[in-house]
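Novice: compute the structure for the input listed below.
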Amino acid sequence: MVEIRVEGNKRVEAEAIRRALRTKVGQPLLPANTAQDLRAVWALGYFQNVELLVQHLPKGVAYVVRVEERPVIRLVQLQGNEELSRDDLKEEIEVKPNTILDMETVRSTVSKIQAKYVEKGYFLAEVTHQLKPVPESPGSVDVVFVINERAKVMVKQITFIGAEKVSPDILKETMITREGGFFSFFTGEGTYRQEAFDRDLQVIQYAYFDRGFINVRVDKPTVQLSADKRFIYITIRVTEGEAYDIGKIDFAGDLLPDVSKETMAALMRSRPGTRFNRTQLSQDIVSVSDVYYDRGYAYANINPVTNVNADTKTVDLTFEVQKGPQVTIERIDVVGNSKTRDKVIRRELRVYEGELYSGTGVRRSRERVTALGFFETVEITQKPGSQDDTIVLQVEVKEKATGTFQVGLGFSNVENFIFTAQISQNNFLGWGQSVSASAQISGLRSLVQLSFYDPYFLDTKYLLSAEFFRVQADYEGFIRNSTGGNVSIGYQFIDDLLGTVGYSREWVTVEAGQNLGAVLLANQFLSGVTSALRLSLSFDRRDNRLFPSRGFIHYGSVETAPSFLGGTFLFNRYTAYSRLYFPLPLGFVFKTNATVGYIQQLDKNKPLPISELYYVGGINSVRGYFLRSISPSVKVPRSASPDATVTDFDVGGNKQLVFNFELEFPIFEKAGLRGVLFYDAGNAYASNERFFQDKQDKLPLGLFHSAGFGFRWFSPIGPLRFEWGIPLTRRPEDDRILFEFTIGNFF
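Specialist: Okay, the predicted model is just below:
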């Protein structure tokens, strides 16, 4: 063979094709090599057609490789997509511009786009593709994905056949797949997704297991499409069987000599004679396992063996224990923390190298690291150590952004406009410290604040916090200006129990309103200095300090401003609050808050200044009432004229009581949008009134009450709150419904 000739190539070099061939110039042309040459050229991936030809020449034989190149993709376009944007589909589009056309990739993209539409409820959507040659650029094509979305298909009805002993309503509550309704456009309910529905069938079975129906059978459901192809009707047939109770409970296998069977049984919620419950049984296995884990048996396995008695409708349970070897922790590895220092994570751990493995310690460690709020996920896994009696723990974290720069502008009919700016870092330089600078300006207040917080000052169990502030607040009857700061040192006595002692100094000026008969209140519009010591104690078991959904925090403080500290205002202030968080199914969270405050006059010749007293009302107190509008009041003249009319002037109370109840639920979880329903109650009381006292017999329990709803958006600039409060004990000056907006969390 005297020549290898390449024909039809435009972008691919001929030499690249020759190198792929097994046949070479100067070698005899063997038919056995031809098939290998064809596969080799085709495998280059650049051609949509390849031919191998032989041409006889006077000097010998020419081997001709004739190719037709695949076109280059110029543009990738979507056509017909109205409900889903290109951004919604970007993860599904595998075809990229300026690459060689691959039809397998095109077909894969068609399938993925169609699957995305099915996930979003467009069950009948059709997706095809077109290849459009580009006349001005020979060898190039535009790939167009043509989408016929059709109408969104909604689950109209879910019917259970045979569900008699467990209500269909209860079964539907366990399902992700829901019947659509009027608000489906906002909530997304009514969307049919096959993978979610497959999970639902399993959960329905578990719902029966939790009620003792151990022989329940859930048949393959029927899914029917309506004639107009807009609705889906689902029918699920259930064979319930009989409910079973728990018979005997026993333990066998590797039992611990210092732990009796009665002790382990006491740790369980399952009891003989009670209804069999699968979920409760799983929790009981965890409780029994912890007995072994906390003694170093990291590989303990608890296997419940069941013996079903059909005659008595009971299930006997025997917990077979295989304890495995007792192990110590050889090493703890921390991974995934590119910014956060190792010690910030390690100081939260409650398991230690060289000590026996502890299951409770591992669980508490994970909870404490998660509660820092620095990480999206925290996982603690284990693997064998260098010896049989050792184990290695790996703490794997996924960091999230902890620094924020926020600028916001809002409006409300209470404060008119609200401008806020904040720069903060909750994990400063990865040391676990928090620093922030913020400013707020509205129609009723202005605030500048600088703060610093170190939870482990100088790597000890002491914390240090410092704050500087300048505040101006309009109380309608007077304006309070203050400049000051405080510093606190705290100590963590035990896990989550923190005591602090702090000192604050604040310079306060009070300006009376222009149109008041200020003679009667002259001794209350006082300016001066507050110099105070504060002792506080808090017990914080929230799962996340920034956005809690489980746990509690209890707080109490005593602030004293005696004369020997050099202040003008002399008082004691007592404050306490308790906040509880309860996670509910489907991402719902129920929250409660109770706050009580009392300020005590220390010198009878120096009355409490009006600027230190309590005013209730507003978006961070009792919603539905104007900011600081709930207060004891006195009658004052509108002017200095002897015949001036009188008006009520809010003078503040020396006691306050506030209750808040919230049900928070997801709306668009991925976008960080949640809804809230709330009920508030509270009041501020004068010195001659008692808590819960009502002088006018118009306030149930002596409290102002309100209810309402709102939306919360955990936006890139911070948490935004939009809430509508309805005063239930409305006064003439109160609106029927009050909208308020603010930036930041409530509790």
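
Novice: going forward, measure contacts and count neighbours with C-alpha atoms only.
Specialist: Noted.

Novice: what about the helices in the stretch 451-600 of the chain?
Specialist: Counting by DSSP state H, counting those that start in this stretch, the stretch 451-600 of the chain has no helices at all.

Novice: so how far is Glu415 from the residue at minimal distance from the centre of the chain?
Specialist: In the chain, the residue lying closest to the centroid (Cα atoms, centre = their mean) is Phe547, at 6.8 Å. Counting by Cα to Cα, to the nearest Å, the gap from Phe547 to Glu415 is 26 Å.

Novice: again with Asn683
Specialist: Counting by Cα to Cα, the gap from Asn683 to Glu415 is 21 Å.

Novice: and those two? Which one has more around it.
Specialist: Applying other Cα atoms under 10 Å to Asn683 and Glu415 shows that Asn683 carries more neighbours, namely 28 against 18.

Novice: wait, the more buried one touches Gly652, no?
Specialist: No - Asn683 lies out of contact with Gly652 (Cα atoms under 8 Å); the separation is 10.5 Å.

Novice: between those two, which contacts overlap?
Specialist: Ser631 (Cα atoms under 8 Å, 6 or more residues apart in numbering).

Novice: ok, now which ones touch Ile329?
Specialist: Tyr352, Glu353, Gly354, Glu355, Leu356, Tyr357, Thr390, Ile391, Val392, Leu393.

Novice: one more to put side by side:
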Amino acid sequence: MQRLQKNSRVVLLAAAFMSTSAIVPVGLGPLSASVAEAAVARSIVVRGNERIEEETVLSYLTIRPGQSYGAGDVDESLKALFATGLFADVQITPQGSTVVVSVSENPMINRVSFEGNKKLNDDALKTVVRSGERSMLTRAKVQSDVQNLLEAYRRSGRYGASVEPKTIERANNRVDLVFEIDEGKKTGVERIAFIGNDSFSDGRLRDVIRTRETGLLGWLRTTDTYDPDRLAADQELLRQYYYKKGYADFRIVASTAELDRESNVFYVTFTVEEGEKYQISDVEVVSSLAEVDPESLRSIVRTDAGDTFNSLRVEQTVEDLTVKVAENGYAFAQIRPRASRDYDAKTISLTYYIEEGPRAYVERINIIGNDRTREYVLRREFDLLEGDAFNRALLDKAERRLRNLGFFEKVSITTSQGSAADRVIVNVNVEEKATGEVSFGIGYSTTDGVIGDVSVSEKNFLGRGQFVKIGVGGGTDNQTYEFTFKEPFFLGRRIGFDFDAYRKVSDSNDYRDYDEDKIGGGIGFTLPLREEELTLRLSYDIYQTEISDPDNLAFGLATCGNNTNLSPAICDSIGKRLTSAVGYQFAYNTLDSNLNPSDGIYAKFGQEFAGVGGDSFYLKTSAEARAYRELLPDFGLVGKVSIMGGHITGLGDERLRVSEQFMLGGSLVRGFENQGIGPRDSTTDDAIGGQMFFAATVEGTFPFPALPEEFGLSGAVFADAGSLWGSDDDLVGVVNNNGGNVVSDDFSIRASVGAGIRWESPFGPLRADFAWPLMKEDSDRTQVFRLSGGTRF
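Specialist: You can find the predicted model right below:
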């Protein structure tokens, strides 16, 4: 840099762009002024121009050869020449009957560079400046560039950034333009406060919005900086949250962000009016279309009398009714929900009016901003095409679908007038975000010891909207390999297709005395029966399971008792076994979040039939239901109730193997080891599994009130119960016939209570549970402390 300063003359732009004025001969007095006004320009001479043609300069003058001119003409000509941005200085001087126009051309930019930038690279900064190589250097353009650079840094959360433009002169009237940048420190959000909220605490509402307060872990995230676009999105998130909770009159009075320049922090305040919480008193469907029977549409309505008012359910009902009525031939029908409030009873009467809407057509759908994502990936989320009847409800539905894809940072759908009064142009603006992930995980669990994984995943593979994942993992006692591919639109229809291949090698450990090597794969098709809620998955899986004695002493049932301490039931399973199975599964999901739900229901029921070739023959049935609800929203207390169960039965003369039966333990009923519950060979103490099981949990989770939110620590109290029983009769016979005895094979409930700690650490979730068994059998294996979790980088 010192060398550059010695060899180059660095000039501030302020000095480079000194204002100039026209030079007019002085000292001639008033008479000269009169004469000048009546002067005639016999000729015009241009001097000082090097790159700009003389004709170009003359074209901007109001003075013409052979015509008289005055001071006003000189002034207008000067303004016109300066307005071009081509000249640093201009002088117009009469010399007798000749007018001399002397110009000093603005230098040409040789190179644009940035110094001092680390958080934003050169490529990102070049996109926001107008000055470029081989263009004219102008004061106005550089000043505009400075403001654009400052705005770019503000968008990245650095309001203390400063930019100083400088020029380095080169030969032939060229300059290097350098923007010296002081990025400053990140301007964080020091505090987020709410005024007017009585039903929900500040902490609960902070969880709803995306903006976060700066804390100890602020260096790991970018949402703790002020962004006006994010603040606007936060307001919408607050509205949706209150509307879904029944507060139909909720409104945001104001949202302010005050910058403390001395401390370089923002203070964000939301002022709200919650209004009353409403329940739905009654629901009606009214149709003005003669051929549409309202009663036939009642089954589609998602809002029922007695429910808490939920704007999302109203919106989904409007969309469902719109599609259904359109299928009956009314493409222009509109569904208008109207709510009649009873303020005293705090109830809302909902009426869905079906009316004939204005006849308008979609002329064109413009997709803007999808640099990577292919256009058809966005278009297939629309239930209307170009030329179809225009319907606002279907556009809102498409906008929600696009947001749920997870491919875009921002999604906005607007409309404009088409080429005719009945034509509408739909404009879809998206801003893409990174969708790939390379992750490395490491952790520890009390069952598997040290565990780790490395995976590469992409949820928008090649911009086609497909999900691909390749992963390798392992621990002290196991290794896993997996490949997953998912296509959400199979053959151009809203049918999900998935394919996976895997291998899992599990060595013997404290709760399993045999090695297991499982390799296989499968395909599945997912059909939406009721969009976003009810789905049906059809699947086919094929895999090979190899059970082996870690000491290589047992080669089957005949030698088991003589050479190893393995249960005869396990010895009976030694060797390779191919399973080929088809199945189906219904899933119902109304959770508000699949990762950290606080409200909604998730339920599934499915069956699997093995016997489509292979060595296994059985019918397996499984079911699960979970319900979540905020019990004390002010304190963030979320209640959870879950129950699951299963049954498997062998088909034909084939008996079930140990690896095919259910196992039950600490993952479902805490306080017990993995495979710590249920039928067990009393001689070898090996778990052999059962044909039937159930597990139930009641749990409450809550954040620790005395700790800052950025710590991510929360607590839980729970009660678990379950049972595993009914081992295959033939398998029990194998044990008994070889001198063993099966215990705990009857239905007997195990129960436990406990407390736990959850840590949403910056490296991934960690969980520690302490559970005390209250009901157990003598042969059960207990485990008071259980630790699980891992990290992702």
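
Novice: quick one: which of the contacts of Ile329 of the first structure is nearest to Asp245 of the first structure?
Specialist: For the contacts of Ile329 of the first structure, the residue nearest Asp245 of the first structure by Cα to Cα is Tyr357; the value is 36.0 Å.

Novice: ok, for the closest one, nearest residue in space, not its chain neighbours?
Specialist: Gly296 (4.3 Å; Cα to Cα, 6 or more residues apart in numbering).

Novice: okay, now Val144 of the first structure: neighbour count?
Specialist: Here the number of neighbours of Val144 of the first structure (other Cα under 10 Å) works out to 17.

Novice: that one against Val110, yeah?
Specialist: No - counting by Cα under 8 Å, Val144 of the first structure stays clear of Val110, with 10.4 Å between them.

Novice: any shared contact partners between those two?
Specialist: His129.

Novice: where does Gln36 of the first structure sit: helix, strand or coil?
Specialist: helix (DSSP: H, G, I helix; E, B strand; the rest coil).

Novice: grab the nearest non-local neighbour of it.
Specialist: Gln36 of the first structure's closest residue in space is Arg22 (Cα to Cα, 6+ apart), at 7.1 Å.

Novice: surely the one you found meets Asp37?
Specialist: Yes - taking contacts as Cα under 8 Å, Arg22 of the first structure lies within contact range of Asp37: 5.9 Å.

Novice: compare these two and say which one has the larger neighbour count.
Specialist: Asp37 (19 against 13).

Novice: residues touching that one, list them.
Specialist: By Cα under 8 Å, 6+ apart, Asp37 of the first structure lies in contact with Ala20, Leu21, Arg22, Thr23.

Novice: and the third one, what element?
Specialist: Same thing as Arg22 of the first structure. Here Arg22 of the first structure sits in a region with no helix or strand, counting by DSSP states H and E.

Novice: what does Val50 of the first structure correspond to in the second structure?
Specialist: By TM-score structural alignment, Val50 of the first structure lines up with Val90 in the second structure.

Novice: confirm that match sits in a strand?
Specialist: Yes - Val90 of the second structure: assigned to a strand according to three-state DSSP.

Novice: quick one: the strands in the stretch 151-300 of the first structure?
Specialist: 154-161, 217-218, 222-225, 231-239, 245-253 (DSSP state E, counting those that start in this stretch).

Novice: so for Phe741 of the first structure, which of those strands sits nearest?
Specialist: Here strand 154-161 is closest among the strands of the stretch 151-300 of the first structure (Cα to Cα), at 34.6 Å.

Novice: buried stuff in the closest one?
Specialist: For strand 154-161 of the first structure, a neighbour-count test (16 or more other Cα atoms under 10 Å) marks Met154, Val155, Lys156, Ile158, Phe160 as buried.
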